[in-house]
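J.: what's the 3D shape of this:
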Amino acid sequence: AMVLLRSLTERGLVNCRGIVTNLCPASDRARLARGTLDVLGLDKIPVAVGTDGGSDKHTDNFSDTASAYMPQTLDEASSQSGSELLLHIYQTAPVTGIRLLLISSIKDAAKFMQEHEEIFVEKTKDVTIMGGVKPFETEFDDDTLLEPD
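T.: You can find the predicted model right below:
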């Protein structure tokens, strides 16, 4: 996702205002995101630590291979909470100027929307949610229908 972000940013097609990492361990995922963005030349994009995403099943399966470019600790700007970063982004964005892309848990966005509904409605242009699918059990033999997970 971040390599694609780099390409789209370079072409002037997107202006990423920030990244909120979530799922356990969210702080390590923030370090991974910060290091990856830095390597890609996207060091101006702020990164913040989000929630556990509602799951305690996720683990750090990346530090062994990414430790060479992951910072040991987060700088002060990256240690802000995901909700703080989202609020800052929304407060400084033009009306209907935010396209929110959710590629993991939607917990942080849902929490932000509940706590800041007025500004969310005012400033959000659209929300894109990436998700997987799981087989939809039907009475049919081929089970061709899919149910979002």
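J.: CA only for contacts and neighbour counts going forward, please
T.: OK.
J.: For Q91, which non-adjacent residue is spatially closest?
T.: For Q91, the nearest residue in space outside its immediate sequence neighbours is I119; the separation is 7.7 Å by C-alpha to C-alpha, 6 or more residues apart in numbering.
J.: Please generate a structure for the following sequence too, so the two can be compared:
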Amino acid sequence: MLFLCINVAKTDWSTALQICQENGLCLADLNKKEHFSILTWHLQGGDRTEYWFGLNHFLSNSLKYVGNNLPVRFIPESGNTDTDGNRQCGYIKPVTDSFTIAMADCSEKKRFICAESIACNSIHTNSTYSSGYFVWPSCNWGE
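T.: Below you'll find the predicted structure:
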């Protein structure tokens, strides 16, 4: 079962990563349409805000996920992964009646989403990765 934890505290991307790691998780990898769809389904009807997830450009020379170190394989419709200037970190962005992904300055304060991951930023976690899904609507870490 994939455990996703939606945090309501707002923080910068690096602090969000640290908080996820302290809890045996990592910033979420949303590299499959199925993962993105399940998560955004849980966000529908709720607070239409922005959430950090594990996509970044500053930890490596290319756009990769911090949990599995893989390049981007899925970009939702109207997604924007341009990393020019200070926009080096990925976030979930509400658009009209759905969500997409975009890049922002990593120092901006946003809510964040942690998930199970075997490793995080090349550090082994104590979590596992499985094929089911469980979304915890609010973890309140970092408050």
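J.: Superposed, what's their TM-score?
T.: Taking TM-score structural alignment, normalised by the length of structure 2 as the basis, the two superposed chains have a TM-score of 0.32; 81 aligned residues with a C-alpha RMSD of 4.9 Å.
J.: re earlier: Three-state assignment for the residue nearest to Q91 of structure 1, please.
T.: helix (DSSP: H, G, I helix; E, B strand; the rest coil).
J.: And it, how close does it get to T92 of structure 1?
T.: Noted for I119 of structure 1: a distance of 11 Å to T92 of structure 1, by C-alpha to C-alpha, to the nearest Å.
J.: what's the neighbour count on the residue nearest to Q91 of structure 1?
T.: By other C-alpha atoms under 10 Å, 16 other residues sit near I119 of structure 1.
J.: That one touches Y90, doesn't it?
T.: Yes - between I119 of structure 1 and Y90 there is a contact under C-alpha atoms under 8 Å: 6.9 Å.
J.: roughly how far apart are E22 of structure 2 and K110 of structure 2?
T.: 18 Å.
J.: Comparing the two, which residue is more hemmed in?
T.: K110 (21 against 12).
J.: Give me the nearest residue to that one, chain neighbours excluded.
T.: Closest to K110 of structure 2 by C-alpha to C-alpha, 6+ apart is K10, at 4.5 Å.
J.: could you pull out the helices for structure 2?
T.: 13-22, 33-43 (DSSP state H).
J.: Likewise for structure 1?
T.: Under DSSP H, structure 1 gives helices at 2-10, 26-39, 63-66, 82-92, 107-115, 117-123.
J.: any chance of the ones you listed in CSV, with distance to A48 of structure 1 too?
T.: Output for the helices of structure 1, formatted as CSV (distance: least, C-alpha to C-alpha, whole Å):
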stretch, distance to A48 of structure 1
helix 2-10, 15
helix 26-39, 6
helix 63-66, 18
helix 82-92, 5
helix 107-115, 11
helix 117-123, 18
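J.: Could you single out the most deeply buried of the ones you listed?
T.: The highest mean neighbour count among these, using mean count of other C-alpha atoms under 10 Å, belongs to helix 26-39: a mean of 22.
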